[in-house]
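dropping a prediction and its sequence here:
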Amino acid sequence: MRNMKGLRHQAVLAIGQELNWRAVGDPSPGWMGQVRRRSSLLGPQLEATLCSDQELSYIRQGEVAMQKALGILNNQEGWKKESQQENGDEVLSKVVPDVGKVFRLEVVLDQPMDRLYEELVDRMEAMGEWNPNVKEIKVLQKIGKDTVITHELAAPAAGNLVGPRDFVSVRRTKRRGSTCVLAGMATHFGEMPEQSGVIRAEHGPTCMVLRPLAGSPSKTQLTWLLSIDLKGWLPKTIINQVLSQTQVEFANHLRKRLRSSPARGAQC
């Protein structure tokens, strides 16, 4: 048992060193570079939350997803506008090597950051109540205070041209200063096998970044990087339309939820 504990301690330090090496060589400017560097600082304190090597693996997956997603967002080259709404909501896209086409939603919400965090993280399992594109989200396992394994069942889309999909993902949350990052990617969880009649799709590296709007701390700038492999036989035109429209609809549904549902005073 002492040997196992020592090995896990070494593994945690090795992960921290690996991700710190990536962050040191990262030229990311401003707030994003700060989040990428600080989110890489895994310390021995994580050991206290580890019950198995599998949990350590999930934590590593979550950290890698966060670094990859922030790296994609940081690269400002190649983004093309998919849609622009009258209220200022904007969806952009670009093709990323080894990832595929990704979509980026930029919106400003008339709510403080803690309120969004409460809805998107603390009340994650209630998302099916207000987002018609999501039938259900369940937390399958919680690892420490920052990492969870989730199962998400998505509703059919594009007039049922895109049938039911589900996702098993590792999600990791970080707050650094005034910025919150919610990141994730597909993972394997033995207790949630593929279901009959539902295609198991995969999230990409993906993330949401929440930060106060400059000059208006009561408002929040939300950036959502969406990367999904829907699997199955679907034309790219339909996939692109569904994913960009999903982001626009998400912003609209989230606004309605924030207006209609009272805050519980959660802190990020």
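Thanks, I have it. Note that the coordinates shown come from a computational prediction; the quantities given were computed from them, not determined experimentally.

okay, CA-based contacts and neighbour counts for the rest of this
Will do.

helices of the chain, start to end?
2-24, 30-39, 53-74, 113-117, 236-260 (DSSP state H).

would you mind giving those as CSV with mean neighbour count added?
Formatted as CSV, the helices of the chain follow (neighbours: other C-alpha atoms under 10 Å):
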stretch, mean neighbour count
helix 2-24, 16
helix 30-39, 18
helix 53-74, 21
helix 113-117, 22
helix 236-260, 15
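
dump those helices to a markdown table, plus distance to residue 126.
Supplementary listing: these in a markdown table, determined by distance: least, C-alpha to C-alpha, whole Å:
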| stretch | distance to residue 126 |
| --- | --- |
| helix 2-24 | 33 |
| helix 30-39 | 27 |
| helix 53-74 | 22 |
| helix 113-117 | 13 |
| helix 236-260 | 11 |
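
between those, which gets nearest to residue 147?
Of all the helices of the chain, helix 53-74 sits nearest to residue 147, with 6.5 Å by C-alpha to C-alpha.

who touches the closest one?
Contact with helix 53-74 is made by 8, 12, 15, 19, 28-29, 32, 36, 39-40, 50, 96, 143, 147, 170-172, 181-185, 205-207, 225, as judged by C-alpha atoms under 8 Å, 6 or more residues apart in numbering.

tilt between that helix and helix 2-24?
If you take axes from the mean of the first three to the mean of the last three C-alpha atoms, to 10 degrees, helix 53-74 sits at 0 degrees to helix 2-24.

and for the closest residue in space to residue 172 that isn't next to it in sequence, the neighbour number?
If the residues on either side of it in the chain are set aside, residue 172 comes closest to residue 147, at 4.5 Å by C-alpha to C-alpha, 6 or more residues apart in numbering. Neighbours of residue 147 under the rule other C-alpha atoms under 10 Å: 24.

let's bring in a second model and compare:
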Amino acid sequence: MEYTEVARSAADKLLSYSKDESGWKLCKKSGEIAVHWRPSCEFSGNLYKGEAIINANSEHVWKCLKPEPHGLRVKWDSNVEDFQIIEAITDDISVCRTITPSAAMGIIAPRDFVDVVLIKRYEDGTIASNATNVEHTGCPPQRNFVRGFNHPCGCLCVPVPGEPEKTQLLSFFQTDLSGYLPKSVVESFFPYSMTHFYNNLIKAVKNLKV
């Protein structure tokens, strides 16, 4: 029951982030992709928001984003080395482990994250993946990885009214990478990483539609 409550709380926070326009500052813009930030209320770092319009319907976009073992996302998302389900709690809630490769020319070592993930569909057609860090006896910290911590984060595939083949993708990240990383490295990594995420997703969606 605890995992369920934590997951639902993360989903509520993600929805509130998507509706709250206050305090955001633009930190990177690349074409139609924009990344904003503001101080996180969850930890000492920042909350980042990415947004872009994807030229595909929300179901197509969701196929590429869906967090699942051996799914499409592991193939196109260069920030995801592996994705594992540790325990299925309900049909739409699971405890998962995500492994990320080294980054920033090796300054950021490989990491793993253990999160409870809730997949939620809203009445307006929005499909959301919501996650936040949890502990699980089936996945203690491992020697070869730095254990990072995701605070409420995820993606929302929002249908564009009157444009059935367009989706507004909102993504939110507030991640404690842990370890001894300079603040400047962390703050430059996330905007770059999120822009790269969107560009790779756009390519993956095009390939799926072909």
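Yep, it's here. Note that the coordinates shown come from a computational prediction; the quantities given were computed from them, not determined experimentally.

okay, and which of the contacts of helix 53-74 of the first structure map to strands?
96, 143, 147, 170-172, 181-185, 205-207, 225 (DSSP state E).

tell me the contacts of residue 178 of the first structure?
Contacts of residue 178 of the first structure (C-alpha under 8 Å, 6+ apart): 211-212.

how close does whichever residue in the first structure pairs up with residue 166 of the second structure get to residue 182 of the first structure?
In the first structure, the residue matched to residue 166 of the second structure (TM-score structural alignment) is residue 219. To residue 182 of the first structure, residue 219 of the first structure is 18 Å away according to C-alpha to C-alpha, to the nearest Å.

before we move on, back to that, report how many residues lie close to the match of residue 166 of the second structure.
Considering only other C-alpha under 10 Å, residue 219 of the first structure is surrounded by 17 other residues.

wait, it touches residue 213, no?
Yes. Between residue 219 of the first structure and residue 213 there is a contact under C-alpha atoms under 8 Å: 5.5 Å.

which neighbours do these two share?
The contact sets of residue 219 of the first structure and residue 213 overlap at residue 108 (C-alpha under 8 Å, 6+ apart).

counting neighbours, what do you get for residue 103 of the second structure?
Neighbours of residue 103 of the second structure (other C-alpha under 10 Å): 15.

contacts only, for it.
Contacts for residue 103 of the second structure (C-alpha under 8 Å, 6+ apart) come out as 109-110.

same deal with residue 35 of the first structure?
Residues near residue 35 of the first structure by C-alpha under 8 Å, 6+ apart: 176, 179.

quick one: it and residue 141 of the first structure, what's the gap?
Taking C-alpha to C-alpha, one finds residue 35 of the first structure at 25 Å from residue 141 of the first structure.

spatially central residue for the second structure, please.
Central residue of the second structure (C-alpha atoms, centre = their mean): residue 154, 3.8 Å from the mean position.

counterpart of that residue in the first structure?
In the first structure, residue 154 of the second structure lines up with residue 207, judged by TM-score structural alignment.

could you tell me how many residues sit around the closest residue to that match other than its chain neighbours?
For residue 207 of the first structure, ignoring the flanking residues on the chain, the nearest one in space by C-alpha to C-alpha, 6+ apart is residue 183 at 4.0 Å. Residues lying near residue 183 of the first structure (other C-alpha under 10 Å) number 29.

counterpart of residue 183 of the first structure over in the second structure?
For residue 183 of the first structure, the residue aligned by TM-score structural alignment is residue 130.

so how far is residue 13 of the second structure from the most far-flung residue of the second structure relative to its centre?
In the second structure, residue 162 marks the outermost C-alpha relative to the chain mean, sitting 26.6 Å out by C-alpha atoms, centre = their mean. Distance, residue 162 of the second structure to residue 13 of the second structure, using C-alpha to C-alpha: 27 Å.

and what of residue 179 of the second structure?
Distance from residue 179 of the second structure to residue 13 of the second structure, by C-alpha to C-alpha: 26 Å.

next: residue 155 of the second structure.
Taking C-alpha to C-alpha as the measure, residue 155 of the second structure falls 12 Å from residue 13 of the second structure.

swap in residue 196 of the second structure?
Taken as C-alpha to C-alpha, the span from residue 196 of the second structure to residue 13 of the second structure is 25 Å.

contacting residues around residue 115 of the second structure?
Counted by C-alpha under 8 Å, 6+ apart, residue 115 of the second structure has contacts 95-97, 131-135, 150.

out of those, which are buried?
95-97, 131-134, 150 (16 or more other C-alpha atoms under 10 Å).

which of these lies closest to residue 77 of the second structure?
Nearest to residue 77 of the second structure among those, counting by C-alpha to C-alpha, is residue 97 at 15.3 Å.
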